[in-house]
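Undergrad: Fold the following for me, if possible:
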Amino acid sequence: MFFFSFSCKKNENTVIHIPNKDTLWLKEKTVVFISPSLKKIEKLKKEQGEDFYTIADDANYYYANSTEHMDSLHEKYTNQNETVILAYKDGTKTKVIPKQKSDWYSILYKDRNFKVVDLINFTEEYSLFLNHSTK
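TA: Below you'll find the predicted structure:
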């Protein structure tokens, strides 16, 4: 199964996902929310015990705030787990966004620039990134 999202509007995301290679190709403005896979969640539960549920509840709260913000702006975003490879073209080079240690975070991408953002600061960082990357 292939997932293609193309937009005629210049301010919306264009994302091509090729599942067989677990790669999400970023083009134009894109917001990606990353969360742990089911396998990783099971591992975290074993490692963190009861603390896992507090951490996961906090992450879900900040994720909900972040997606509500995106929805209020009528902006698109995608949800992925940590197993996805995020890549983009920079001229003839392919660049891969490095994996993060955090289990829940977001990636902001625009014009061959990206920023890793903690969900706690998403609204502010999203605004700063857009203002900085449009100059």
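Undergrad: going forward, measure contacts and count neighbours with C-alpha atoms only.
TA: Fine.
Undergrad: so where do the strands sit in the protein?
TA: Here the chain has its strands, by DSSP state E, at 3-5, 14-18, 23-27, 30-35, 78-81, 85-90, 93-96, 105-110, 113-117.
Undergrad: How about residues contacting the biggest helix by length in the chain?
TA: Secondary structure assigned by DSSP state H gives helix 51-72 as the longest helix of the chain. Here helix 51-72 makes contact (CA atoms under 8 Å, 6 or more residues apart in numbering) with 44-45, 76-77, 104, 119-120, 122-123.
Undergrad: Now distance to Asp58 too, for the strands of the chain, in CSV please.
TA: Below are those laid out as CSV (distance: least, CA to CA, whole Å):
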stretch, distance to Asp58
strand 3-5, 30
strand 14-18, 28
strand 23-27, 26
strand 30-35, 13
strand 78-81, 17
strand 85-90, 25
strand 93-96, 28
strand 105-110, 12
strand 113-117, 16
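Undergrad: Make TSV out of those and add distance to Asn131 and mean neighbour count.
TA: Listed next are the strands of the chain as TSV, based on distance: least, CA to CA, whole Å; neighbours: other CA atoms under 10 Å:
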stretch	distance to Asn131	mean neighbour count
strand 3-5	24	11
strand 14-18	20	18
strand 23-27	18	20
strand 30-35	15	22
strand 78-81	21	14
strand 85-90	21	17
strand 93-96	23	12
strand 105-110	11	21
strand 113-117	13	16
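Undergrad: next up, for comparison:
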Amino acid sequence: MKNLIFIFSMLLILSCKDDKRTTKNHIEKKTEKVDSKPEKKREKEEKKEQEKFNPIKENLERIKKEKILVNKTSVDLNDLFIANEKSIISVYPNETEIEKMKEEIGEEDFYTVADDANNYSYEADIFIKSRSMKSYSTDKRFIQFVMKDGDTVYVDTDKIESKWVMVLCDGYDKPYSSSLIDIEMNFEELDE
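TA: Presented below is the predicted three-dimensional model:
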């Protein structure tokens, strides 16, 4: 009987050890699966987000889709600035637009916005000069670009959201607008 109890005890002990190993292995495998799934999923989601959010590409695509061109019959020749082929035009608000903005947002806020715009404009001008690019400034509503192929295109700056903006033209593709802040990024596209 003692032998039988001893054998039974040994079997019980051995079976428990085996269960512990199996349970331990099972827990480790389960932990690996649980840990690796979120990590792989997170990596996949991050990659997808990076592909989805490309601010340079997104910004240029949005800008180039802007409907800022108009036909010549829409142009007021008294409110027209004529530009050469490849150039950057800094556009700022005229007196009427300034008064309208003051009414809409208040005089104090207007001067805050104007101060910021002047600062960004200064920084953009420094960048443009460092690239030896032709640049001009205007408060005219319309800008005429004479393209390298002889065509003439007209930009209506009223169709651009911001009143302080730059219009870029390489002489081949249609002109497009750029915020003062994004000029370096958009200039690279123009410079290619």
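Undergrad: count of residues packed around the aligned partner of Ala117 of the second structure in the first structure?
TA: Using TM-score structural alignment, the equivalent of Ala117 of the second structure in the first structure is Ala59. Ala59 of the first structure sits with 19 neighbouring residues when counted by other CA atoms under 10 Å.
Undergrad: ditto for Leu128 of the first structure
TA: Using other CA under 10 Å, Leu128 of the first structure has 11 other residues around it.
Undergrad: Which residue in the second structure aligns with Ser72 of the first structure?
TA: Under the alignment (TM-score structural alignment), Ser72 of the first structure maps onto Ser130 of the second structure.
Undergrad: ok, now Asp103 of the first structure?
TA: Counting by TM-score structural alignment, Asp103 of the first structure corresponds to Lys163 in the second structure.
Undergrad: Thr123 of the first structure now?
TA: Using TM-score structural alignment, Thr123 of the first structure pairs with Glu184 in the second structure.
Undergrad: Please report how far its match lies from Val146 of the second structure.
TA: As judged by CA to CA, to the nearest Å, Glu184 of the second structure and Val146 of the second structure stand 24 Å apart.
Undergrad: swap in Asn94 of the second structure?
TA: Distance check for Asn94 of the second structure against Val146 of the second structure: by CA to CA, it reads 24 Å.
Undergrad: Quick check, central residue of the first structure?
TA: Most central in the first structure under CA atoms, centre = their mean is Val32, positioned 2.0 Å from the mean C-alpha point.
Undergrad: ok, it touching Gln80?
TA: Yes - if you go by CA atoms under 8 Å, Val32 of the first structure and Gln80 touch, sitting 6.9 Å apart.
Undergrad: For burial, what's the neighbour tally of Glu123 of the second structure?
TA: Residues lying near Glu123 of the second structure (other CA under 10 Å) number 14.
Undergrad: That one and Ile181 of the second structure, how far apart?
TA: Distance from Glu123 of the second structure to Ile181 of the second structure, by CA to CA: 9 Å.
Undergrad: what do you get for Ala114 of the second structure?
TA: Distance from Ala114 of the second structure to Ile181 of the second structure, by CA to CA: 14 Å.
Undergrad: Could you list which residues are in contact with Val116 of the first structure?
TA: 105-108.
Undergrad: nope, Lys27 of the first structure is what I was after
TA: Contacts for Lys27 of the first structure were tallied using CA under 8 Å, 6+ apart; they are 13-15, 88, 109-111.
Undergrad: try 6 Å
TA: 14-15 (CA atoms under 6 Å, 6 or more residues apart in numbering).
Undergrad: Quick check: the aligned residue for it in the second structure?
TA: Residue pairing (TM-score structural alignment): Lys27 of the first structure is matched to Asn84 of the second structure.
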